[in-house]
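1. using only what follows, build the 3D model:
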Amino acid sequence: MKWNSAAAVFGLVAPTHALLRFGCSQLTIQRLDPLVTPGQNPSPHLHQIIGGNSFNVSMDFPSHDLVKLSTCTTCQFTEDLSNYWTAVLFFRARNGTFKRVPQLAQAGMEGTKGGMVVYYMSDALFDTAQRSSVTAFKPGFRMLVGEASYKDREQARDFRQLTYTCMENQASRSPETVGFPKTPCKLGIMANHRFPTCWDGVNLDSPNHRDHVAYPETGTFESGGKCPSTHPVKIPQILLETVWDTSQFNRKEDWPEDGSQPFVWSNGDSKGFGNHADYVFGWKDNALQKAMDAHTYVSAPMLRTQSISEQNKCTVRNMVNENFDGWLKELPGGNPIF
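-> I've put the predicted structure just below:
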């Protein structure tokens, strides 16, 4: 199945929908997960994190208020002190060793240290009247999309639009696949994480970090799908794009002898169906709601922007003492391949 995304339309047609699109450099890469395994140091697998520098081993709200505790953010808009994170991509060589795949900045964001591109959409695609309205997330809101343990396509159907793009160049946005691309990608592999867009209107979180949010009854946010009665509040569509620079690993003689693709997530997933991402809301005051209500396209004049060099300066201390660079005999944490 093929989906159209905000990214697929960006730059190819006249603006017909409202969205924020901005870059966030890498805050840190550590084996921590304050959402799924709070307080556990180290957590089971490695993550790459962007956003506010109050990221920590535990981030329980209200004791951990990202807005109050963060002094900087790696994101372009300084009002966004949220944290976003995904697993880390590794290359598995024919001899069984592993090497972390670096991240690549998108066109127009050159100089960004790692990180991702973030989208917040307030309108369905091609809703030229911009009749849609969304309710911005509240302090303490958090959610998870995807399941790290999923091993096949049938399981992955639980989540819509967690996909990959095999990029020939910076303009590549299609086709999208649910599993890892099976052939070498000239530029790299883009991982696309689209979060649910309907909220129950009550709970800021749930035990599995998923039940308080839902997808539209039919279709997608982009197609204007209606929220189910159990989750009636329409929230912004968050899309994360991470470009993994796989170009240095394209020599077929380095790939497995059986011709299978050689990339694995840091949790051990070699098929790509365990794709997942985490989000902890941390926008200042009502800045996000103002931006969504303005129905602007890409830019947001009501928000303060910072330079890429300023984004790159924002970091956090290393809380896990382990090496994950160079050639490794096993994935960090010793996660088995599945």
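2. C-alpha from now on. contacts and neighbour counts both.
-> Will do.
3. residue 2: neighbour count?
-> For residue 2, the number of neighbouring residues by other C-alpha atoms under 10 Å comes to 11.
4. skipping its backbone neighbours, what lies nearest it in space?
-> Counting by C-alpha to C-alpha, 6 or more residues apart in numbering, residue 2 lies nearest to residue 176, which is 6.2 Å off, once chain neighbours are set aside.
5. thought that neighbour was touching residue 3?
-> Yes - between residue 176 and residue 3 there is a contact under C-alpha atoms under 8 Å: 7.2 Å.
6. the two - which one has more neighbours?
-> Shown here are residue 176 and residue 3; by other C-alpha under 10 Å, residue 176 has more neighbours (24 against 15).
7. would you do the same for the sequence below? I want to compare the two.
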Amino acid sequence: MLGGGGLVAVNVYASATESGGDQGQVATGQVLSAPTIYCPDIGSRLTAVPDGARADVDRELAQLDQQIAAAYQQLKESAAEIEQDPGSAAQTIIDPLKEKRTESIQRIADAIGREGDRPQGLDDLAACTLRSSSQGDGQSAAPQGSATPSQSAQGSAAPSQGTGAGGQGGNGPVAADYADITSVQPNVTTPAEQPGGSTGTFSSSCGVNANGLFNSDNVIVAPGVSNGAHHFHDYIGNQSNNAFASDQDLANAQTSCADQGDKSTYYWPVLRLQNGKQERDADKPGGGTEGNAGQIVTAKEVTLTFEGNPTSKVTEMPRLLRIITGDAKAFVNGPGNANASWSCTGFEDRQLKDKYPLCPSGSDVVRTFRFQSCWDGRNIDSANHRTHVAFEAPDGTCPAGFQAIPQLVQRIVYAVDAPSLQDGGRTVPLFAVDSFPEQLHKPVTDHGDFINVFDESLMRKMVDCINSGRKCGAGADEQPPSQSAEPSEPSDTASPVTPPAQTQSAEPTAPATDQPSSEPPAGTPATETATATETATAPATAPATAPGSGSGSGSGSGGTELPRVYATASPKKTSTTKLSGGGVISEPTQRPDTEAPAGTAAASPTGTAVAAPAGQETPPATGSGTVPQTEPQAVQGGLAETGANLWPAAFGGLLLAAGAVLLWRTRRNAV
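-> Just a heads-up that it's a prediction; the model follows:
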């Protein structure tokens, strides 16, 4: 009896505490502690770089990115050894990393010194530290001295911690990264319209990247460098997006936009389901090797709206203007430059910055970017990709010396179900954006990128429309209250390059069973996905290359002269080099793919960024019924498997019963 009972107890306990097999490990990523490398950021400290040094500095800053990525790969390969001897990481990883960074920093200083004043103090930024972050905490990875996203930002309460799983890639997300949207109080405010303001809107319809154009490049931040972003981007609009695209390449490219006069570049980090699916980038840079794992989700709907200014008329954007909004390193830097907003259809009067939303049944996830809408009037880029543009103040006014331009508002809708936090996403998978490894897939790190390649005549039309208070542009008249009421059109039948004007509204209900997003191999050049059906002519005026435009391009041809790009946004300053003040920021080595300007407090996430007012979306009755991306992969731990694992307990039960019968008969015979 004692032996049988013991066998029952031991086997039941062991089965109850098993992880469920290898697939369970893949799906939930039971990693409660992941080492994280923190290094002071070099790029953000260079507020001015001479034009002649820009190419060399960009190349070395990208090299710093590659060094940190290689260090993470080494961490992964040496995990067992480091677990046995934590001190070995300093000798084998951190110290060699410092030596490599010192050499790159030296070359940066040399390049700048050849063109102007040699910067001082850069050598102090070479050292890095290795830290262990508690994945169950979700906030402990931020270094001392840097702000972290508020656990209760926007008045929302964090959900149950659940299992504290570290995500499929082992570096997030965690349960604390999600909030129930119904528990968030309405928090959207808009500046009051004033006489002389511009109230019109202009829409551009460019599809949802159904043709699967991805790469981990960043032509704005790291021109000429493969995998400069270290995470995958979705691209719509311009079809020649890669690190090596020159200004002329962008001008001559095909576009997925309905109006062929818009060849602009729109891109953002992909959203993935942590469901164990092996995408083609699973073992490639920018993907699985850097902790970005799982199924890439194709958006259900993307709207691109250019809005006016409540206090003044807007002026034309300069051709090839580059804007990056949000902060890809906000988890380490603090939320000062964070600018992405998360919400749910039907609840867009409440927005989250540092949480992913848990949407109720029938509601879809909404991701919104409101770009900077004030321009310094002179530069199309700046050394840190921030200071040539700014956000308007809460009252709608631009900073002194800046002028209002049309504000790009990107609204991206995903048909993904609220994940099952109680079991770490085993039943319904977690979702999260791609990120740098040490940013742990936090929603506050989300960001969007834009390069203006509008035909100049179309840009004038946009400005006239906005300033006159009208609604114009492709798809402007095809935005009914219910997007789901549009006729269904399979995404694989529509041309990925030249969709008709109504394609944008049809795509929300397009079947996603083909899952085109998972097909293109990682790093596929953007030009390979373009078709030969391009019928639009190139813009009337070819872009002239501005010195130091940050695109790594050669000279353009003819046309109207573009604004000169200076190293600093202030037109009163010369091309001299200096470092911004303040202490060393403990930050990863990745380049500042975090290009929102300082002082973005005025740019609070607002639901007014959407093309349709909150509550007008009417999603399908079942959020995941027709969207296979939301269906989790099968995981182990079902009833049949449990029975198979518990056969020793059954045998122990028989022993226990036989012992009881034997004891009863023995006592009876004794009497």
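8. how about residue 53 of the first structure, what's its partner in the second structure?
-> The equivalent of residue 53 of the first structure in the second structure is residue 239 (alignment by TM-score structural alignment).
9. that match contacts residue 251, doesn't it?
-> No - judged on C-alpha under 8 Å, residue 239 of the second structure makes no contact with residue 251 at a distance of 10.4 Å.
10. need the contact partners of stretch 458-467 of the second structure.
-> Applying C-alpha atoms under 8 Å, 6 or more residues apart in numbering, the contact partners of stretch 458-467 of the second structure are 197-202, 261-262, 307-308, 313-317, 406, 471-473.
11. and for stretch 131-141 of the first structure?
-> 61-62, 65, 122-124, 204-205, 233-236, 280-283, 288-289, 292-293.
12. pull out the buried residues from those.
-> 65, 122-124, 204-205, 233-236, 280-283, 288-289, 292 (16 or more other C-alpha atoms under 10 Å).
13. from the residues you listed, which land in helices?
-> 288-289, 292 (DSSP state H).
14. separation between residue 104 of the second structure and residue 56 of the second structure?
-> Distance, residue 104 of the second structure to residue 56 of the second structure, using C-alpha to C-alpha, to the nearest Å: 10 Å.
15. look at these two and report which has more neighbours.
-> Using other C-alpha under 10 Å as the criterion, residue 104 of the second structure and residue 56 rank with residue 104 on top: 22 against 15.
16. does that one touch residue 62 like I think?
-> No - Residue 104 of the second structure lies out of contact with residue 62 (C-alpha under 8 Å); the separation is 9.8 Å.
17. any idea what residue 99 of the first structure aligns with in the second structure?
-> That one, residue 99 of the first structure, aligns with residue 294 by TM-score structural alignment.
18. can you pull out the strands in the stretch 51-200 of the first structure?
-> Listed in chain order, the strands of the stretch 51-200 of the first structure (DSSP state E, counting those that start in this stretch) span 83-87, 89-92, 98-100, 116-121, 142-146, 162-167, 176-177, 188-194, 198-199.
19. of the ones you listed, which approaches residue 318 of the first structure most closely?
-> Of all the strands of the stretch 51-200 of the first structure, it is strand 83-87 that lies closest to residue 318 of the first structure, at 15.8 Å by C-alpha to C-alpha.
20. in the second structure, point out the residues matching the closest one.
-> Strand 83-87 of the first structure maps onto residues 265-269 of the second structure, going by TM-score structural alignment.
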